[in-house]
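**Student:** Could you work out the structure for the sequence below:
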Amino acid sequence: MSLRQTWWGVTLLSLGGVLVVAIVIFLAVVGRYWWEIKQGRGDILAQKIYSGFTASTSTNNNVSADRVILERTDAPYLGNADAEVVIVEFVDFKCPNCLAEAPIIKNLVQKYGNKLKLIIRNFPVESLHPGATQLATIAECAYEEGLYWPTHDYLYNRQSELPATLSDEEIKNVIAPALNLDAVRLKACLANRNTTVRVNRDYADGLQFGVRGTPTFFVNGEKIEGVIPLEVWDQFFSKL
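**Tutor:** Prediction:
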């Protein structure tokens, strides 16, 4: 074997070793992130509680420009519009972790609705959940008709039953009647570029502020990722 062949062999082995290490590191990072999202970063919220995190008034003139973008005034919300605590949740209607958090959030609003404003924004992760963008668009159309929250609940409750992509016939004959939406108006809304723009704006804002998956919360601008247990939210609100 020539010296040149030996050199190429060593080089290829070295590159192969580097590639293996890179793959292992990548899988470790992805695995850790998946675990964090699934388990929730309630520990971070708890740390903020114990370190004296306090809510700043959302109507204060000193609210940061970032929060103005995050806390979209034309987005669906529950609770007190003038609350000092503003929670923004980025959701994907096909995300199992969002489904797990949904009843927790509903309970949270029932318990502390006078103390908080909960804003929902779209972050459909199409690469993981095909059809998520379509569901987000349907929810936006329902919002225009004043039927966002029944639609929100319906899409989560039917998460395991809905196909990857709904056909026009399914939207007309199943979705529209189930949501009390006019099928003709819904079809027009789904075809309207402005509806798509709103969903894309949510997604772009999420990327801008470091959203990597769902659910991701911003509590007065502070990012918290994953499923947050009700008892951790209770701890947070008990300190206010």
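
**Student:** rest of the way, CA atoms for contacts and neighbours
**Tutor:** Will do.

**Student:** After the helix or strand encompassing residue 11, heading C-terminal, what element do we hit next?
**Tutor:** Using DSSP states H and E, residue 11 falls within helix 3-39. Downstream of helix 3-39, the next assigned helix or strand under DSSP H and E is helix 42-50.

**Student:** Residues touching that next one, excluding its own?
**Tutor:** The contact list for helix 42-50 (CA atoms under 8 Å, 6 or more residues apart in numbering) reads 224, 226, 227, 228, 229, 232, 233, 235, 236, 239.

**Student:** one more, for comparison:
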Amino acid sequence: MKTQTLPWIIMLAIVGGAIGIVTLAVTGNKGGELSPVAIQLGPDEIWKGKEDARVTLVEYADFQCPACSTYAPLVGKIAEEFKDEVRVVFRHFPLRQIHSNADEASRAAHAAFLQGRFWEMHDRLFQEQRAWSASKDPTGLFDAYARDLGLNEEQFKNDISSDATRAKIEADVQSGFQARVPGTPTFFLQGRMMQNPKNYEDFRLRIQTALGQDS
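**Tutor:** The predicted model follows:
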């Protein structure tokens, strides 16, 4: 069966203080490493897998980003296949300049996290991306997703607009700037930025290499 190369990712280019939008093809060099910039983990990370896993994969993502939606099932498969060996960490990186609903989507996901349902909301937001992305006011849709997930609606509505939730999203964004995240999605494997995998087998090979396994 032929494999397909995943779509291009949206990149941010900062030139002369102005933020512009460019696109780059997802092509990797040997080992898939893009940059030696290291990334550190904090105590309030959103993650799944084993806390003491041998390998950590960090993703910076924007819920309104089409490429992030394409990669989401692949990251899910990695988390499942290597659940005892890889910890998958999610960090918010809404591209507010081009995605008007991305920030609120991140806040909806964090509000779900506070009730223990982050990954369920994460999946729902990507599955329904076209619907809420096209909405001038996606609040009602996010509320509906919360109801479907059995969340406490009053708490959800309070948390989605709380200062603490906004601060968490902004902290993730600032950490992305510090790590020189160029766009979404961006992955860090073992603390080092890597070229985005072309397909699942490529992704799987990167993980196996980090684990020191044979393909």
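
**Student:** which one among the contacts of helix 42-50 of structure 1 gets closest to residue 68 of structure 1?
**Tutor:** Nearest to residue 68 of structure 1 among those, counting by CA to CA, is residue 224 at 17.8 Å.

**Student:** Now do the same for that closest one: its match in structure 2.
**Tutor:** The alignment partner of residue 224 of structure 1 in structure 2, by TM-score structural alignment, is residue 194.

**Student:** Residue 180 of structure 1 now?
**Tutor:** That one, residue 180 of structure 1, aligns with residue 150 by TM-score structural alignment.

**Student:** Can you classify that match by secondary structure?
**Tutor:** What DSSP: H, G, I helix; E, B strand; the rest coil gives for residue 150 of structure 2 is coil.

**Student:** what's around it, how many residues?
**Tutor:** The number of residues packed near residue 150 of structure 2 is 12, by other CA atoms under 10 Å.

**Student:** How about the contacts made by it?
**Tutor:** Residue 150 of structure 2 touches nothing, counting by CA under 8 Å, 6+ apart.

**Student:** Looks like residue 59 of structure 2 contacts residue 183 (just checking).
**Tutor:** No - contact criterion CA atoms under 8 Å: residue 59 of structure 2 and residue 183 do not qualify, at 11.0 Å.

**Student:** circling back to that earlier point, of the contacts of helix 42-50 of structure 1, which is the most crowded?
**Tutor:** Neighbour max across the contacts of helix 42-50 of structure 1 (other CA under 10 Å) = residue 228, 26 neighbours.

**Student:** so how far is residue 78 of structure 1 from the equivalent of residue 86 of structure 2 over in structure 1?
**Tutor:** Per TM-score structural alignment, the equivalent position to residue 86 of structure 2 in structure 1 is residue 116. Going from residue 116 of structure 1 to residue 78 of structure 1 by CA to CA, to the nearest Å gives 8 Å.

**Student:** Between the two, tell me which one has more neighbours.
**Tutor:** residue 116 (23 against 17).

**Student:** What ranges does structure 2 have for its strands?
**Tutor:** In structure 2, strands defined by DSSP state E lie at 9-15, 18-24, 33-38, 46-48, 55-61, 86-92, 183-184, 186-189, 192-194, listed in chain order.

**Student:** out of those strands, deepest packed?
**Tutor:** strand 183-184 (a mean of 25; mean count of other CA atoms under 10 Å).

**Student:** Can you find the partner of residue 48 of structure 2 in structure 1?
**Tutor:** Aligned partner of residue 48 of structure 2 by TM-score structural alignment: residue 78.

**Student:** how about the residue lying closest to residue 50 of structure 2 once chain neighbours are set aside, what does it touch?
**Tutor:** Spatial nearest neighbour of residue 50 of structure 2, excluding adjacent residues (CA to CA, 6 or more residues apart in numbering): residue 87 at 5.6 Å. The contact partners of residue 87 of structure 2, by CA under 8 Å, 6+ apart, come to 47, 48, 49, 50, 51, 52, 53, 54, 55, 56, 57, 79.

**Student:** can you list those residues in TSV and add distance to residue 103 of structure 2?
**Tutor:** Listed next are these as TSV, based on distance: CA to CA, whole Å:
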residue	distance to residue 103 of structure 2
47	19
48	22
49	26
50	28
51	27
52	31
53	30
54	32
55	29
56	25
57	23
79	25
